[in-house]
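Colleague: quick one: sequence and predicted model below, then my questions.
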Amino acid sequence: MKQELKDHDMPRDEEIKDQNTDSIDESEMDPEPIYDNPTHKGYGRLKDKVAIVTGGDSGIGRAISVAFAKEGSHVVIIYYDSNEDADKTKKIIEDYGSRCLLMKGDLGKSDFSRKIIERTLEEFNRIDIIVNSAAEQHPKDSLEEISDEQLERIFRTNIFAMFYLIREALPHLKEGASIINTNSNTSFVGNPRLIDYSATKGAISSFTRSLSLNLASRRIRVNQVAPGPIWTPLIPSTFSGDDVKNFGKNVPLARPGQPVELAEAYVFLASDGSTYMTGQTLHINGGEIVNG
């Protein structure tokens, strides 16, 4: 790892790549997020499977993509704008012996999801795992500050995109396929400065549970992971310096989590180790107790 897991003087919130702010590359962050544990070599739990990971270029998405590759999965990474992050993640995946396809575009537009599925099938001829992890957030001090444009945009990126991608993929998913949605602890405890973002995350919880019931007879599992404060490019790109400095200090473990600390949960939900789980939530949040 680039740094040891320890108490860092940094951030509070949870997620992935911001698609509509002045985003930054992981290489610009100090300290850089930890996305891999080189001492863990993988056990072939996802051998020859094909996974689509949205927001897979950086943050939690990068950690997921790398962990999947180490378990033998080929990975299709969907990203919005950071070519440098995407190229680096692709190289890491290939260095672990898996294939990686990069696709750049706006998940908030339904036609892009159609292109993702078509291109994935052309390249790999199968889809086994879908991880919806791309998201954006724009902190505001009051509801009055949230414009119509921001409200529509955040719902398109955070929840409409999940509908679009899964709808296009479903005709090609077979029994045993796994869908994993990235939620947030804000879905359960709220956030006074992320009202619209929290609303999208609440929608993801209902979507995950309802879709899991709908697809149970087809033996396609649908689960979600709800991160707490995780150190990703989304944090310094959307919060003030003081917020970043104190990020993660309000949870029992009193520090932000690293992306690598979530990756194994996604491997578990994607693998045969979780075949009796659907409609469930894994909370990885530094010890905060939440319902759901």
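Modeller: Everything's here; your move.
Colleague: hey, let's count contacts and neighbours off CA atoms from now on
Modeller: Noted.
Colleague: residue at max distance from the center of this structure?
Modeller: The outermost residue of the chain, judged against the average C-alpha position, is residue 144 (28.7 Å), by Cα atoms, centre = their mean.
Colleague: distance of that residue from residue 196?
Modeller: As judged by Cα to Cα, to the nearest Å, residue 144 and residue 196 stand 11 Å apart.
Colleague: same thing with residue 163?
Modeller: 18 Å.
Colleague: who has more neighbours out of the two?
Modeller: Between residue 163 and residue 196, counted using other Cα atoms under 10 Å, residue 196 has the larger neighbour count: 22 against 18.
Colleague: second structure for comparison follows:
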Amino acid sequence: MTSEHLIDPRTMYYSGKFPKQEEMHPQVEKVMDPKPDCGETSYKGNNKLEGRNAFITGGDSGIGRAVAIAFAREGANVAIQYLPGEEADAEDVKKLIEAEGRKAHIISADFREEGAAKKAFDEVLEAFGTVDALILNSAQQFARDGMDKLTMEQVKDTFDVKVFSMFEIVKAAEDHLAPGSTIVTTTSTQSFEPSPALMDYASANGAVSNLTVNLARYFAEKGVRVNGVAPGPIWTALQLDEGQADSYADFGQDTLLGRAGQPVELAPLYVFLSSNDSSFITSEIIAITGGKSLTL
């Protein structure tokens, strides 16, 4: 017996092989095949974040884009940061936010530059007056098939974008986060099951996971909750920007569900962790992997 209300998770989203396509930099989602599903037509809100002001780093594509769309449909005003060169995707997100009757603000900022993350936060604060939901999601991922191919410049850049930007933003935000505010970081399963080809990316995410727990302990007495999300294989623009050491044709097909995840499948967790529904949850890192098990 089947129900018309049930959908097989194995085939709910794209489950075929990914066709070969050109590597790209900067990362522009709209040219991907298939285009990632960020909830543009499917996500429906329930006013879970009514009246919130959110700042999402890396919000133009992938997971950040899906979260930005979901937050707007849940009632939040949304500011996003994007890397210069990714304006087309950022403008798309801005239109989607404004279509929900919410305020939108987009910021071009390269977090490899010292002080850029703090400057971006200050701009959001000036635009919205308050910021009470931080989604720290920026990242770069370049696969290298040997230590001889991994430059120290890349290592530094990865930590600048992924880790040091978080420190800059949280330091700038601390005095502006009222009790009930939230911080959600994006880490990775690479934090727990690192791949040699992603050594700098994996170790940066290890730092993010540690920082997430540490920030939760620090902010608890201020009434600010801090949690993290650890995605597994999710089809985003990162994969086409030298993000895979080998062919990505079978990307995600080694999960228990036999496919890669789509960004929209993560958005409800970010909403939950930023809403009052998760009021007794802090210092957690929750994995979304399609069934790939994690070990510490």
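Modeller: Right, received. Where do you want to start? If you're wondering where the values come from, they're calculated on a predicted model, not measured in any experiment.
Colleague: quick one: TM-score?
Modeller: A TM-score of 0.92 describes the superposed chains when it is computed by TM-score structural alignment, normalised by the length of structure 1; 282 aligned residues with a Cα RMSD of 1.9 Å.
Colleague: what segments of the stretch 151-292 of structure 1 are strands?
Modeller: For the stretch 151-292 of structure 1, the strands defined by DSSP state E, counting those that start in this stretch occupy 178-182, 221-227, 281-284.
Colleague: map residue 215 of structure 1 onto structure 2.
Modeller: Aligned counterpart of residue 215 of structure 1 in structure 2: residue 219 (TM-score structural alignment).
Colleague: swap in residue 165 of structure 1?
Modeller: Matched by TM-score structural alignment, residue 165 of structure 1 corresponds to residue 169 in structure 2.
Colleague: how about that match, nearest residue that isn't a chain neighbour?
Modeller: Leaving aside its sequence neighbours, residue 169 of structure 2 sits nearest to residue 118 (Cα to Cα, 6 or more residues apart in numbering; 5.2 Å).
Colleague: and what of residue 133 of structure 2?
Modeller: residue 54 (4.6 Å).
Colleague: run a quick neighbour tally on the one you found.
Modeller: 29.
Colleague: then residue 165 of structure 2?
Modeller: 26.
Colleague: and if you look at the one 4 residues further on?
Modeller: Using other Cα under 10 Å as the criterion, residue 169 of structure 2 is surrounded by 21 other residues.
Colleague: enumerate every residue touching it.
Modeller: 117-118, 121 (Cα atoms under 8 Å, 6 or more residues apart in numbering).
Colleague: now do residue 78 of structure 2
Modeller: 53-56, 68, 71-72, 97, 102-105 are the contacts of residue 78 of structure 2 under Cα under 8 Å, 6+ apart.
Colleague: again with residue 54 of structure 1
Modeller: 61, 77-79, 131-134.
Colleague: and the equivalent of it over in structure 2, how close does it get to residue 91 of structure 2?
Modeller: With TM-score structural alignment as the criterion, residue 54 of structure 1 lines up with residue 57 in structure 2. When distance is defined by Cα to Cα, residue 57 of structure 2 is 15 Å away from residue 91 of structure 2.
Colleague: what of residue 29 of structure 2?
Modeller: Relative to residue 91 of structure 2, and taking Cα to Cα, residue 29 of structure 2 is found at 12 Å.
Colleague: the two - which one has more neighbours?
Modeller: Per other Cα under 10 Å, whichever of residue 29 of structure 2 and residue 91 has more neighbours is residue 29, with 22 against 15.
Colleague: now the helices for the stretch 151-292 of structure 1?
Modeller: Taking DSSP state H, counting those that start in this stretch, the helices of the stretch 151-292 of structure 1 run over residues 161-169, 186-189, 195-215, 234-238, 241-245, 260-270.
Colleague: which residues sit against the third one?
Modeller: To tie it back to what came earlier, the one meant is helix 195-215 of structure 1. By Cα under 8 Å, 6+ apart, helix 195-215 of structure 1 touches 136-138, 140, 143, 146, 151, 154-155, 158-159, 181, 183-184, 186-188, 190-191, 220-224, 278-280.
Colleague: in helices, which of the contacts of residue 78 of structure 2 fall?
Modeller: Mapping those onto helices (DSSP state H) picks out 68, 71-72, 97.
Colleague: between those residues, which is nearest residue 296 of structure 2?
Modeller: residue 68 (30.6 Å; Cα to Cα).
Colleague: mind telling me what that closest one corresponds to in structure 1?
Modeller: Using TM-score structural alignment, residue 68 of structure 2 pairs with residue 65 in structure 1.
Colleague: quick one: that match and residue 55 touch, right?
Modeller: No. Applying Cα atoms under 8 Å as the test, residue 65 of structure 1 and residue 55 come out as separate, 9.6 Å apart.
Colleague: who has more neighbours out of those two?
Modeller: residue 65 (34 against 29).
Colleague: who's in contact with that one?
Modeller: 53, 56, 75, 77, 89, 93 are the contacts of residue 65 of structure 1 under Cα under 8 Å, 6+ apart.
Colleague: the first one contacts residue 120, doesn't it?
Modeller: Translated: residue 53 of structure 1. No. Look at residue 53 of structure 1 against residue 120 with Cα under 8 Å: they stay out of range, at 11.5 Å.
Colleague: what touches both of those two?
Modeller: residue 76.
Colleague: neighbour count: these two, which is higher?
Modeller: Between residue 53 of structure 1 and residue 120, residue 53 has the larger neighbour count (other Cα under 10 Å), namely 24 against 21.
Colleague: ok, for that one, nearest residue in space, not its chain neighbours?
Modeller: residue 131 is the one closest to residue 53 of structure 1 (Cα to Cα, 6+ apart), at 4.7 Å.
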